[in-house]
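**Q** Fold the following for me, if possible:
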Amino acid sequence: MKPSQPSARPAAGGRERAAAVRGTPAARPPQQRTPVDGPPPAVRRPPAPPAVVPAPCSPQDRDRLLAGTHHDPHGVLGAHPVDDGLVIRALRPHARSVTVVAEGLRAELHDDGDGLFSGRLPAPAGGAVPAYRLLVGYDGGTHDTEDAYRFLPALGDLDLHLIGEGRHEELWKALGAHPMTHQGVTGTRFTVWAPNALGVRVTGTFNFWDGTGFPMRSLGGTGVWELFVPAVGEGELYKFEITRPDGTRTLRADPMARRTECPPATASVITTSQYRWGDQEWLAGRGERPAHEAPFSVYEVHLASWRPGLTYRQLAEQLPAYVAELGFTHVELMPVAEHPFGGSWGYQVTGFYAPTARLGTPDDFRYLVDSLHRAGIGVIMDWVPAHFPRDAWALAEFDGRPLYEHPDPRRAAHPDWGTLEFDLGRREVRNFLVANAVYWCEEFHIDGLRVDAVASMLYLDYSREDGQWTPNERGGRENLDAVAFLQEMNATVYRRVPGVVTIAEESTAWDGVTRATHHVGPSGFGGLGFGLKWNMGWMHDSLQYMAHDPVHRAYHHDEITFSMVYAYSENYVLPISHDEVVHGKRSLVSKMPGDWWRQRADLRAYLGFMWAHPGKQLLFMGQEFAQGAEWSEAHGPDWWLLDPSYGAAADHRGVRELVGDLNAVYRRTPALWERDTSPDGFRWVLADGAADNVLAFLRFDAEGTPLLAVCNFSPVARDGYRVGVPEEVPAWAEVLNTDAERYGGGGVCGAGPLKPEPRPWHGHPASLCLTLPPLATVWLTPA
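**A** Model prediction:
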């Protein structure tokens, strides 16, 4: 038993007296006393602290560490076995002391000055470097921490090999900031591609934005720098401090950051996703039909201004229900990747891997996409690989030299937008963008990418005068690097993420935008591999036709019919996008001539024509209810126009009801979408009715079932207007009339099923005698 009084202890022997003199605790007596004539009890001495001998690094290493230009700080800092022991060095600016602590080891390192500490210790038992910790003393206390420089690289050789070859299709998993457990310790691995840098440090809230003690190591010839920092995790802010080739320093946001601060702040944020998806049923069914053979009507949305002030999660409570009520199959989100200037609408991106923090976290954005999917609505996202802004904290001359941009200033500067163009001939830059396309589809379940400004990528002379560009190796104006990039991007996305669609905003007649990449066209190039292409020609010509007063439309009839000359050259989307309702172009209804009644009637007739025309449909927010003002990102659509207390609300509600009915009939009528890309799905009935401002055509589904569309773009009602039809249809019924009273029209509608007469007309063996409402489109199907 333990004695309770000092007098209970045996008289101190020689060993105990010696221990007392040395200042070490005397040994406790054993639980059972030793016989008097037995040997004295064994006394265990605590180990003596090892003698610490300074082991400073070389002057060259010291200078490079302090200047932030060391490519291998792990080779100097941390623990390193030597012939006669173990050398440990640490770089801890502002520290008063650094003590190494391990099992059976406690040694205070020598202060070498300028935050450097070192010591040469006796060789550890077995020769292995112990799993030590550092006690770092500051004026305000002592910090117990792991040493970041005792860890092996946390990035694998295969990752580095794929990065070096520009073929890492999951690049976001290799580069950036990743919370993880490494060698049994939790922390964050930081990696960044900066091949021209003399040195890179990581800095953030976890080191009070002083990166001096956090230099990163260069991993071979890949240009990748890496550092595993223990005890740093979710929510911390960070940037990379890069020493440029000229010795100056620059502080940069992480190009691979998956979360950012809310602009105007520019730091990157460490993040991991905890989101659990609930859209498995949607994902399983979205690839049943290719997009060009499926119903595909799109509502284009600028999230920040659809209902200003709403977050991603608040939008998820309102947007899916609204879009579902209108019957659109998809939404298209204007760019959601992080961008510093809200007035760019997201088209000048600095954070290609981060949803904008203006509306919430990345998981909040996942929640919005998930909610749309669970409502049966697909999600298309605008994607901007053509250019990026020049902000000094982002991609421009990222490591002191042109890196993401082309090294030739003439190729790098975008002439229209004051931005920089990507160097698509550099394999690492192509990899950055190809992986980014995959990232949005895989990590956020995006169903399609609408690729912005493709034409500006495809042509070396885009918006450039003679002498401002250099022909390609074939002597032409085509940007061969851009062609190869777009082909690679499309092929990779379609291979990795079945069921998605890529859509090109391409405003020229480039051959084969939606042709397969392995099919070579007359130009000698393979197809670009897109699924769909915006039909900018249709948009321009048809809007120009509608802008004419009806009395003049007879002289411009070809503007409304010319699109059918090339309708099957690509797989088209018919876009009435944000670009058409800003910058003085006026809203869609305001483009129409005449008084308010005629403007609305023209708009309804135009929408009926648009939904019946071969191709998919896209309509920008606010146009579905005939907003009269141009769109403004500051206040969004004029929702007050739908308020019943507003006197003209019925006019706007009528147009919105028409859009809902257009989508409803469209979705249940395969003739309007099943053969969009086949000439067999369309037949003119009346293409040359210029004098009457009338056109009529048939659409057919895969089984030959027709829909008849008749458009009267004259303000005159036409009674007894004869239109040729196939003889095999015994009766026709009106399924949509844009002049219906509930849409705000005059109510000139057909009555009951119409039986064709055996009277040849317009090249058909039979004909219908119709009453055409003024400024209206009528759809008829077999009764």
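**Q** contacts and neighbour counts: CA atoms only from here.
**A** Will do.
**Q** ok, for residue 685, nearest residue in space, not its chain neighbours?
**A** residue 697 (4.7 Å; CA to CA, 6 or more residues apart in numbering).
**Q** can you check residue 584 too?
**A** Nearest one to residue 584, counting by CA to CA, 6+ apart, is residue 630 at 7.6 Å.
**Q** Go ahead and confirm that neighbour touches residue 580.
**A** No. Between residue 630 and residue 580 there is no contact under CA atoms under 8 Å: 9.2 Å.
**Q** shared neighbours, these two?
**A** 586, 587 (CA atoms under 8 Å, 6 or more residues apart in numbering).
**Q** Tell me which of these two has more neighbours.
**A** Remark: of residue 630 and residue 580, residue 630 carries more neighbours, 23 against 20, as counted by other CA atoms under 10 Å.
**Q** In contact with the more buried one, which residues are there?
**A** Residues near residue 630 by CA under 8 Å, 6+ apart: 581, 582, 583, 584, 585, 586, 587.
**Q** ok, the fourth one to residue 590 distance?
**A** Going back to what we said before, that points to residue 584. To residue 590, residue 584 is 11 Å away according to CA to CA, to the nearest Å.
**Q** Neighbour count: the two, which is higher?
**A** residue 590 (21 against 8).
**Q** I'd like the structure of this one too, to check against the first:
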Amino acid sequence: MTAHDDRVLDTVATGSYHAPHDVLGLHRTGEDEWIIRARRPLAATVTAKLADGGDVALSHLRSGIWEGRFTATDALPYRLATTYDDGSEHTADDPYRFLPTLGELDLHLIGEGRHEQLWHVLGAHVRVLGDTEGVAFTVWAPNAQAVRVVGDFNGWDGQGHSMRSLGSSGVWEVFAPGLGVGTAYKFEILTRGGQWILKADPMARLAEVPPATASVVTASSYGWNDQEWVANRSTSAPHAQPMSVYEVHLGSWRQGLSYRDAADQLIDYVTAQGFTHIEFMPLAEHPFGGSWGYQVSGYYAPTSRFGDPDDLRYLIDRLHQAGLGVIMDWVPGHFPKDAFALARFDGEPLYEHADPRRGEHRDWGTYIFDYGRSEVRNFLVANALYWFEEFHIDGLRVDAVASMLYLDYSREPGEWAPNIHGGRENLEAIGFLQEVNATSYRRFPGIAMIAEESTSFPGVTAPTDQGGLGFGFKWNMGWMNDSLQYIKRDPMYRAHHEGELSFSFVYAFSENYVLPISHDEVVHGKGSLFGRMPGDHWQKLANMRAYLAYMWGHPGKQLLFMGQEFGQISEWAEGRSLDWWLLDQPAHAELHAFTANLNRVYRDNAPLWQRDHDAAAFVRLAGPAFNPNVIAFARTDDAGDTVAVICNFSGVPVHGFELDLPQAGTWREVLNSDAQAFGGSGVGNLGAVQAADGGRASMVLPPLGVLWLRRDR
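**A** Here you go, the predicted model:
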């Protein structure tokens, strides 16, 4: 051995060599000549047991590296039998006799940022190579000098499981025989600065239950039973379907439920309430429960707080079989700085942008993805596809899109760098959003990509081939802020602020909107929706019913955060269950029943959802006298049926109110938020309103009440 060879052997012995398979394992040295090298520190003897029954005795070279030679026509599988000074003997497969588990096409697609099923090749996967079962570990760490796998299988000492670099791809790989599902592991990375750092697997599909942070090998054995749902979804258009979404924080809806426990309870409850979809706040793994899942450490791992990935599959499968759609919050805008996760993954900025003016959210204490790097963009695009393919979800609500679109988001002058054109738009992030939307819709027709976007950025829901971002829906934050500002006012003063309710009609069809009353509106001192309502307890409940009826009648889909359907009084806190005891109070039980009836009537009346995004299907209604406390409009479906929505936000009934309805005839009262059955005063029109020729009708408007009138054919 030369001095150079000795240095290489010493580096291999400590698991610090970038190409351990070049030294260890089986190598041809001549036409029929072979050499086996193995790392077996502290061994007394090492023997290679060949598949043909022959034995090859290995001799110690240095630093625990052993070597033996033999002749054979072809390469032979082998196992290593090792004895120790205490007389013990151990026989095992050698990780370094196996070829790479990634092919050249996979590496090419990874390098190009076009591997749409990235989770199939990176991470940890149970594989059978020949007749040997084990786990193939792969990780992208292009700045690393060396990478080792550590875990409960090697005493968290990775010197015997160093990975090979697969060249310019930046991918590292090793196959560890004998391992299987349930193995806990991490990657130990030697940085360019010479430090070893310990990292969870970015592609892990399961993690330990927090606060533990190791990744866990998993494999799915789940058999789906939602084929009919998925087939119907692929031929449907969400825009032309009813969509009333119940937003759920799984950990606090009812505390202590697992994914499987929640299935029956959520199905029974949400079905009875009449919602069409459940939207889960983020279920990807996150270290701190108080972040509600919005600081993600494991993008491919459903949080293990509630069970394993197949348990989540069971929950979604059951929801689909019950006719409920499933939307999940997705957070590609930023990630936490926890040392065990994505931050400075291989010792240098990798997933995050290297320039802190583009790579950090100071307000949130998080890093921002480098959307211009092909591998990072691939990581995120494939992650969206992963949730659609592996978990059959029906939509992703993309968090904090505004923070991604603008380079100066929450930054003072001098704290941001302009784009190549000198503008404030983040061109790389825009390109990423267009790619993830176009790819998701191409691969999974009928799903919904939903943007939480709070600015006037144009074309959020316009198709990508027309220069839009390509989302299916956008949260209408303007409507939310204006309407909440209006509804909290004392009815005495609302007449001066009619525009806070009606301005949304001006732009209601500029995007495909969802009207959200989300978790963000019931935290951080804002109190509950019920708590914002003015007046005494009865008036608060009447305002709640009126506001929800106006919201459900307004163009756009609806989203309501859990607890508001029965008038939760206290502000939401993730550390405790909802105040279910309120349902023992008759007044709140009546509001609960009203929400269920609201959803039922909404679903039964296509004018309220079929043409949500068509301005031609909407008209403001007026009469001979203007009342600034009354907001009235009508909506029409494809069959020509019409529903009129008349809202009286004053605290007194209005008798003899004249309104010009779209057509003459009998207009049935399909909803009255002031009905006695729901705790109201019972003011109404005996179930119907007659409109004369020209559509003029006289009616009674209940106080703090909303009427839905449907014209008889």
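**Q** Aligned to the residue nearest to residue 685 of structure 1, what sits in structure 2?
**A** Matched to structure 2 by TM-score structural alignment, residue 697 of structure 1 sits across from residue 633.
**Q** same question, residue 230 of structure 1
**A** Residue 230 of structure 1 maps onto residue 177 in structure 2, by TM-score structural alignment.
**Q** do the same with residue 131 of structure 1
**A** In structure 2, the residue matched to residue 131 of structure 1 (TM-score structural alignment) is residue 77.
**Q** what's the answer for residue 778 of structure 1, then?
**A** Matched to structure 2 by TM-score structural alignment, residue 778 of structure 1 sits across from residue 707.
**Q** same check, this time on residue 91 of structure 1
**A** By TM-score structural alignment, residue 91 of structure 1 lines up with residue 39 in structure 2.
**Q** Likewise for residue 411 of structure 1?
**A** Residue correspondence to structure 2 (TM-score structural alignment): residue 411 of structure 1 is matched to residue 358.
**Q** does that match really touch residue 417, like I thought?
**A** Yes. Using CA under 8 Å, residue 358 of structure 2 is in contact with residue 417, at 7.3 Å.
**Q** Give me the common contacts of those two.
**A** Listed as contacting both residue 358 of structure 2 and residue 417 by CA under 8 Å, 6+ apart are residue 407.
**Q** Looking only at neighbour counts, state which of the two leads.
**A** residue 358 (23 against 17).
**Q** Name the SS class of the more buried one, please.
**A** helix (DSSP: H, G, I helix; E, B strand; the rest coil).
**Q** count of residues packed around the nearest residue to residue 204 of structure 1 once chain neighbours are set aside?
**A** The shortest distance from residue 204 of structure 1 to any non-neighbouring residue, by CA to CA, 6+ apart, is to residue 238 (3.9 Å). Residue 238 of structure 1: 29 surrounding residues under other CA under 10 Å.
**Q** What separation is there between residue 238 of structure 1 and residue 190 of structure 1?
**A** 10 Å.
**Q** Then residue 204 of structure 1?
**A** Look at residue 204 of structure 1 and residue 190 of structure 1: by CA to CA, they are 12 Å apart.
**Q** more neighbours, the two?
**A** residue 190 (26 against 18).
**Q** The more buried one maps to what in structure 2?
**A** Checking TM-score structural alignment: residue 190 of structure 1 goes with residue 137.
**Q** swap in residue 587 of structure 1?
**A** Under the alignment (TM-score structural alignment), residue 587 of structure 1 pairs with residue 528 in structure 2.
**Q** ok, now residue 166 of structure 1?
**A** So, by TM-score structural alignment, residue 166 of structure 1 is matched to residue 113.
**Q** Please apply the same query to residue 155 of structure 1.
**A** Structural alignment (TM-score structural alignment) places residue 155 of structure 1 against residue 102 in structure 2.
**Q** Its match touches residue 123, doesn't it?
**A** No. Here residue 102 of structure 2 does not reach residue 123: they are 11.3 Å apart, not a contact under CA under 8 Å.
**Q** Specify which residue of those two has the higher count of neighbours.
**A** Between residue 102 of structure 2 and residue 123, counted using other CA under 10 Å, the more crowded position is residue 123 (22 against 17).
**Q** how about the nearest residue to the equivalent of residue 511 of structure 2 over in structure 1, chain neighbours excluded?
**A** Alignment note (TM-score structural alignment): residue 511 of structure 2 maps to residue 570 of structure 1. In space, and not counting its chain neighbours, residue 570 of structure 1 is closest to residue 514: 5.7 Å by CA to CA, 6+ apart.
**Q** ok so, going back, what is in contact with residue 238 and residue 190 of structure 1 at once?
**A** Each of residue 202 lies in contact with both residue 238 of structure 1 and residue 190 under the rule CA under 8 Å, 6+ apart.
**Q** For residue 555 of structure 1, which non-adjacent residue is spatially closest?
**A** Residue 555 of structure 1 sits nearest to residue 690 (CA to CA, 6+ apart), 7.3 Å away.
**Q** Touching, the one you found and residue 554? I think so.
**A** Yes. Between residue 690 of structure 1 and residue 554 there is a contact under CA under 8 Å: 4.6 Å.
**Q** Between those two, which has more neighbouring residues?
**A** A count of neighbours by other CA under 10 Å puts residue 554 above the other of residue 690 of structure 1 and residue 554, at 20 against 16.
**Q** what secondary structure does the more buried one sit in?
**A** At residue 554 of structure 1, secondary structure determined by three-state DSSP is helix.
**Q** Let me see the contact set for the equivalent of it over in structure 2.
**A** Under the alignment by TM-score structural alignment, residue 554 of structure 1 pairs with residue 495 in structure 2. Counting by CA under 8 Å, 6+ apart, residue 495 of structure 2 makes contact with 627, 628, 629.
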